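[1] model this:
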Amino acid sequence: MTWKDAAAFTARLLIALLFLGGAAQKVADPGPASDLLALRGWPPWLLWPALAFNLAAGLLLLAGRLVPATALALAAYCAVTSLFHFQPDEPWQMTIFVKNWAIAGGCLALSALGPGRWRL
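    Below you'll find the model as predicted:
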């Protein structure tokens, strides 16, 4: 075992938990996500495919399966969803906008790194 194995596993775990938490949040209280979609003129029903994607991608990362493709898709997802938070007059939304780009960067690194040695 090397520190890179532990780092790859930890990165996968943390990013997976973020997206699994996002799926759980959408189930528990779909209103805020639906509101952001509507604010940008997107149909609120897109919340449900987004929830399914968050759940599936989180589980794939957790298991260490299809990591490069999943992480690349998550990077693109983060780039698109960042646009919903681009509200220059709202500091909190701008923080989320920047965090989405940071998460996209982490996903790109994970895509390049791959799953590492620890996986199901």
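
[2] hey, let's count contacts and neighbours off CA atoms from now on
    Fine.

[3] any idea which helix is longest in this structure?
    helix 3-28 (DSSP state H).

[4] name the helices or strands packed onto it?
    helix 47-63, helix 91-113 (3 or more CA pairs under 8 Å, 6 or more residues apart in numbering; DSSP states H and E).

[5] can you put the ones you listed in TSV and add mean neighbour count?
    Converted to TSV, those look like this (neighbours: other CA atoms under 10 Å):
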stretch	mean neighbour count
helix 47-63	19
helix 91-113	18
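
[6] want to throw those into TSV with distance to Ser34?
    What follows is the helices and strands packed on helix 3-28, written out as TSV (distance: least, CA to CA, whole Å):
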stretch	distance to Ser34
helix 47-63	6
helix 91-113	15
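
[7] picking that back up, could you give the angle of whatever helix or strand comes next after the longest helix of the chain to helix 3-28?
    Tracing the chain past helix 3-28, the next element assigned as helix or strand by DSSP states H and E is helix 31-39. For helix 31-39 against helix 3-28, the angle by axes from the mean of the first three to the mean of the last three CA atoms, to 10 degrees is 80 degrees.

[8] for helix 31-39, which outside residues touch it?
    Contacts with helix 31-39, where a contact means CA atoms under 8 Å, 6 or more residues apart in numbering, come from Lys26, Pro43, Pro44, Trp45, Leu46, Leu47, Phe84, His85.

[9] alongside the first, I'd like the structure of this one:
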Amino acid sequence: MATIAAIIGRLCLAALFVAAGIGKLMDPGGTAEYITSATTLPGSLAVPTGIFEIVAGLILGLGIMTRLTAIVLAVFTALTILLFHSQVTDPTQSTQALKNLAIIGGLLMVFAYGQVSWRMGTWRERAKRHDAEIAAARAEARAEQAEARSRVATTHRDGVVVERERTMADRTDGNPRT
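    I've put the predicted structure just below:
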């Protein structure tokens, strides 16, 4: 279930960047005007920024180099907070900054759990490894129980407890398996 949640979360974050990039490319003039009015950066960064957001969003969504992409997008988002939403006294700007902080948090989660693969084969392999680990643990527990049954503790007169191999004389019914 966690794997599915990680993939869905990554896709949601990717969709956010792809949609933002498409919006910038659909209105490059408006984006350029906003960039020049809010910062000292040139408005000519509107189209490259839109392309970057689309490409990075698609790479993130497809699960290619997710950790690297997540860190790059987190830094990009942090820069947008510093450059465009640094006026925390303005309610709109502070809301945008908090939204970007939440996106950074999601991207850091992708960085932490970013190597989740789409392929069902990967899920099956992971399930097989899990089943093998459980089978090995059960076999180990059975071996320990068998070893414990083959040993018997006796108390000597001086109060010392000594463990020794069980003999036929120790078995009450003569059955060597008991």
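
[10] tm score of chain vs chain?
    In this superposition the chains share a TM-score of 0.88, using TM-score structural alignment, normalised by the length of the first structure; 117 aligned residues with a CA RMSD of 1.5 Å.

[11] may I ask which two of the contacts of helix 31-39 of the first structure are separated the most?
    Using CA to CA, these span at most 18.3 Å, a distance reached by Trp45 and His85.

[12] between these two, which one's more packed in?
    Between Trp45 of the first structure and His85, His85 has the larger neighbour count (other CA atoms under 10 Å), namely 20 against 11.

[13] and the more buried one, what's its match in the second structure?
    Matched across to the second structure, His85 of the first structure falls on His85, judged by TM-score structural alignment.

[14] now that match: closest residue in space that isn't a chain neighbour?
    Gln93 (4.9 Å; CA to CA, 6 or more residues apart in numbering).

[15] surely that neighbour meets Gln87?
    Yes - between Gln93 of the second structure and Gln87 there is a contact under CA atoms under 8 Å: 6.0 Å.

[16] report the longest helix in the second structure, please.
    From DSSP H, the single longest helix across the second structure is helix 120-149.

[17] now that helix and helix 2-26, what's the angle there?
    Going by the same axes, to 10 degrees, helix 120-149 of the second structure makes 160 degrees with helix 2-26.

[18] circling back: among the helices and strands packed on helix 3-28 of the first structure, which is nearest Ala16 of the first structure?
    Going by CA to CA, the one of these nearest Ala16 of the first structure is helix 47-63, 4.2 Å.

[19] post-alignment, the closest one versus the second structure, mean distance?
    Once fitted to the second structure, helix 47-63 of the first structure is off its aligned match by 1.1 Å on average (mean CA distance after the TM-score superposition for the first structure).

[20] skipping adjacent residues, who's closest to the residue positioned nearest the centre of the second structure in space?
    Note on the second structure: the residue nearest the mean C-alpha position is Tyr113, at 1.8 Å, using CA atoms, centre = their mean. Leaving aside its sequence neighbours, Tyr113 of the second structure sits nearest to Ala6 (CA to CA, 6+ apart; 7.3 Å).

[21] report the contact partners of Val27 of the first structure.
    With CA under 8 Å, 6+ apart, Val27 of the first structure has these contacts: Leu51.

[22] how close does the residue nearest to His85 of the second structure sit to Glu144 of the second structure?
    64 Å (CA to CA, to the nearest Å).
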